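Chemist: Here is my input; please provide its structure:
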Amino acid sequence: MTAPTEGRTVMVVPTYDEAENLEWIIGRLRAAQPDVDVIVVDDGSPDGTGRIADSLAAHDPAIRVVHRREKAGLGAAYLHGFRVALDGGYDVVGEMDADGSHQPEQLHRLVEALADADLVIGSRYVPGGSIINWPRSRELLSRAGNLYVRLLVGMPVRDATAGFRLFRRHALEAVDLDSVTSTGYVFQTDLTHRVLAAGLRVREVPIDFVERVRGHSKMTGQVAVESLRKITIWGLTDRRAQLRRWLGGRRVSRRAP
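Modeler: A predicted model of the protein is given here:
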């Protein structure tokens, strides 16, 4: 399966200390989707990830590397990569992890679903999706977090925190990237919420999410708590706005002759 016929496609891959994984995962991506370009966004990795990325780019014109001076959060890296992709004229912009948890060989599922969507999410929690090698406690925590998002924010998405995605260009333009302030893992939920609020189409397709076998996860308890705090604020803000609209509508209807 090749890139979407709508135009040029690029995958943004953020990295921080992924020297053990980067060449392996980029090689798989280029083999699975040779028509898809790659933008690696490295946050000043001290383990030499940036140098590996530069070496890959030197031998493959479809790979570009963006070097950032410091680790500023997953969302900040994606925002930088998205802007570079939009400035580069790409029509479809994707995202995926560098640790091997997202299978490049399954990217075709997202490509096919983009035919009738503005954002496609590779989901662990729709029928056919799975998680491999996670402890049960972590999976339950992830599922509970996504359920919390659906109930509090009213988002009809089963895996709003997923990071394997394809956006049409106009979807990223519609969400106003310059106004996005979330920088951590809550960034994924934030963008999903914004795409839906813009009235655009979101589809989920099943993927097999595989726990990394090399390197260390960047997710910590502190990051998870911060994400839930921000989601709670969004949800309560949305609910207050809905209540105000409802009360305003009732007042108008009572005044009507």
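Chemist: contacts and neighbour counts: CA atoms only from here.
Modeler: Will do.
Chemist: in this protein, which spans are strands?
Modeler: 9-15, 37-42, 63-67, 92-95, 119-123, 130-132, 165-168, 202-206, 208-210 (DSSP state E).
Chemist: out of these, nearest to G248?
Modeler: Of all the strands of the chain, strand 202-206 sits nearest to G248, with 30.0 Å by C-alpha to C-alpha.
Chemist: this one next, for a side-by-side:
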Amino acid sequence: MSDSLPHLLVSLCTYNERENLGPLIGAIHEHAPDAHILVVDDGSPDGTGVLADELAAADPRIHVLHRPSKMGLGTALLAAIEYANEHQYEFLLNLDADFSHPPRYIPALRAAMDHADVAIGSRYVAGGSVENWPLQRRIMSWAINTYARTLLWLPIRDTSGSFRCYRLSKLRELDLSLVKARGYAVLEEMLYRCRRIGCRFAEVPITFEDRRFGESKINYREVVAALWMILKLGGQGVVGVRVKK
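Modeler: Sure thing, here's the model as predicted:
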């Protein structure tokens, strides 16, 4: 990496993403050639972790963290944050490993970090959109985002997307042991905890695209767990306000 550029680590949390991984890493380096990439693989039975090791052996910008089994997005993201802090990167940028978050938006997210501590690739600000979603999925996404934004007092339109760039010096103010979500609810919880330490937010419009290969990992159990976690966090926030008063 050039000393004149921010030290950026891009994290990819993977489970059965072998068909997507190689092309995605190539696309990331097309738009951020200086970036290092960390693949956090949860013991993918399709060989994603094996492929990641092969790619890392051929490119020193690629690193791999193997985990023994499917442990959830929440713990994978925390592992990526810990790795980034240990290796003294300046920014951590996370995106889904299935091409639903097009790497062409990475330069815009990096530019937003000039005035933000957390930059969010947003589907729900002017210029943002989703492709080929059925009405039921649109309604569910709108409901979850409205629910989280209201209960957690978040000044953000897109609270459930994982295409984000974090300023690590600010995240080091967080006690990561407080993060309780193990699945997709970590996305809302991280915003909640970042708001509480005074992070500045920016939303960058993106078009969310369908995954290229494989199957989505989100199911109704994950949705219910996220709703419950958001409710608990919202309750903690209210209690905290009352205590301060």
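Chemist: Superposed, how do the two chains score by TM?
Modeler: The TM-score (TM-score structural alignment, normalised by the length of the second structure) is 0.95; 245 aligned residues with a C-alpha RMSD of 1.7 Å.
Chemist: With distance to L56 of the first structure and mean neighbour count added, can I get the strands of the first structure in JSON lines?
Modeler: JSON lines is the format used below for the strands of the first structure (distance: least, C-alpha to C-alpha, whole Å; neighbours: other C-alpha atoms under 10 Å):
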{"stretch": "strand 9-15", "distance to L56 of the first structure": "13", "mean neighbour count": "25"}
{"stretch": "strand 37-42", "distance to L56 of the first structure": "10", "mean neighbour count": "25"}
{"stretch": "strand 63-67", "distance to L56 of the first structure": "7", "mean neighbour count": "19"}
{"stretch": "strand 92-95", "distance to L56 of the first structure": "18", "mean neighbour count": "27"}
{"stretch": "strand 119-123", "distance to L56 of the first structure": "26", "mean neighbour count": "28"}
{"stretch": "strand 130-132", "distance to L56 of the first structure": "29", "mean neighbour count": "15"}
{"stretch": "strand 165-168", "distance to L56 of the first structure": "23", "mean neighbour count": "24"}
{"stretch": "strand 202-206", "distance to L56 of the first structure": "30", "mean neighbour count": "20"}
{"stretch": "strand 208-210", "distance to L56 of the first structure": "24", "mean neighbour count": "18"}
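Chemist: mind checking which of these is nearest A3 of the first structure?
Modeler: Evaluated over the strands of the first structure, closeness to A3 of the first structure peaks at strand 9-15, with 6.4 Å, by C-alpha to C-alpha.
Chemist: packing partners for that closest one?
Modeler: Counting contacts by 3 or more C-alpha pairs under 8 Å, 6 or more residues apart in numbering; DSSP states H and E, strand 9-15 of the first structure is packed against strand 37-42, helix 74-87, strand 92-95.
Chemist: Go ahead and name everything in contact with that strand.
Modeler: Residues from elsewhere that reach strand 9-15 of the first structure, judged by C-alpha atoms under 8 Å, 6 or more residues apart in numbering: 3, 35-43, 45, 49, 74, 77-78, 81-82, 85, 90-98.
Chemist: one more time with 7 Å, if that's ok
Modeler: 3, 36-43, 77-78, 81, 90-98 (C-alpha atoms under 7 Å, 6 or more residues apart in numbering).
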